[in-house]
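S.K.: This is a predicted model, with the sequence first.
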Amino acid sequence: MITTTARTTKSELVARVADQAGTSAATVERVLAALADAIGADLEAGASVTLPGLGTFEARDRAAREGRNPRTGETLQIAATRTPAFKAGAPLRRRVARA
């Protein structure tokens, strides 16, 4: 069953996957945790992770930049950083476009 709320919680997602896969929610929780850990480790090592039909996870470098404190208007330097990013694959993009 697809929820009608604008946001699906982790527990709702786990319950749906467990139901569709015919397995326990505890097993899905462990798989989800292992998946997140594996993707995080690969991104940390500089590799990207591609899941065909879903998309690609990658780490992107963000350059240092100048910002402003919205309260005081003071200019400040924002340090360069690496951030995780996700690029949806074509099947997922098409599915969302139909919705």
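M.R.: Received the coordinates, thanks.
S.K.: C-alpha only now, for contacts and for neighbours.
M.R.: Fine.
S.K.: element containing the residue nearest the centre of the chain?
M.R.: Nearest residue to the geometric centre of the chain (CA atoms, centre = their mean): Phe86, 6.1 Å. Using DSSP states H and E, Phe86 sits within strand 81-88.
S.K.: ok, back up a step: isn't the residue nearest to the centre of the chain right up against Leu54?
M.R.: No: applying CA atoms under 8 Å, one finds Phe86 not in contact with Leu54, separated by 9.7 Å.
S.K.: okay, pairing it with this:
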Amino acid sequence: MTKKSTKSTAKAAAPAPAEVSKMNKTQLVEQVAEQTNLTKKQADEAISAMLDIVVGALKEGKNVGLPGLGTLSVKETAARTGVKPGTTEKIQIPAGKKVAFKVATTLKGTL
């Protein structure tokens, strides 16, 4: 009787991907209402007003600092040549703008 070498063919278990969850506006409104003793309607109006102000400031090209969270800013993108998906046709992508977010160091340290 000969002994066969048994190599472990089991691969190291890869960690399961973290379940991605998302907080929607309704859930945000509920939590703000609970923590501030505002009604849900008042909390919704306050959050909507804040978001309108942030969007307005970004449209004007201003940076928006959110203490403890980070900074939103508008960045210019350069015109460039790209390739059309599914074909090899080269296309010209025009210059534009994008919103960038830089995480606050205090938040980065706690994640």
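M.R.: Perfect, I can see it now. As the structure is a prediction and not an experimental result, all values here were calculated from the model.
S.K.: returning to that earlier point: how many degrees apart are the helix or strand just after the strand holding Phe86 of structure 1 and strand 81-88 in direction?
M.R.: With elements assigned by DSSP H and E, the helix or strand that comes after strand 81-88 of structure 1 is helix 90-98. Angle of helix 90-98 of structure 1 versus strand 81-88, following axes from the mean of the first three to the mean of the last three CA atoms, to 10 degrees, is 70 degrees.
S.K.: helices or strands up against helix 90-98 of structure 1?
M.R.: Identification of packing neighbours for helix 90-98 of structure 1 by 3 or more CA pairs under 8 Å, 6 or more residues apart in numbering; DSSP states H and E yields no helix or strand.
S.K.: tell me which residues of it are tucked away?
M.R.: Using 16 or more other CA atoms under 10 Å as the test for burial, helix 90-98 of structure 1 gives no buried residues.
S.K.: again with stretch 47-59 of structure 2
M.R.: Within stretch 47-59 of structure 2, the residues that count as buried by 16+ other CA under 10 Å are Ile47, Val54, Ala57, Leu58.
S.K.: quick one: that stretch aligns where in structure 1?
M.R.: On structure 1, the counterpart of stretch 47-59 of structure 2 by TM-score structural alignment is residues 32-44.
S.K.: what residues does that stretch touch?
M.R.: Applying CA atoms under 8 Å, 6 or more residues apart in numbering, the contact partners of stretch 32-44 of structure 1 are Ser48, Val49, Phe57, Glu58, Ala59, Pro84.
S.K.: Dump the residues you listed to CSV, plus neighbour count and secondary structure.
M.R.: Shown next, in CSV, are the contacts of stretch 32-44 of structure 1 (neighbours: other CA atoms under 10 Å; DSSP: H, G, I helix; E, B strand; the rest coil):
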residue, neighbour count, secondary structure
Ser48, 18, coil
Val49, 17, strand
Phe57, 20, strand
Glu58, 21, strand
Ala59, 19, strand
Pro84, 13, strand
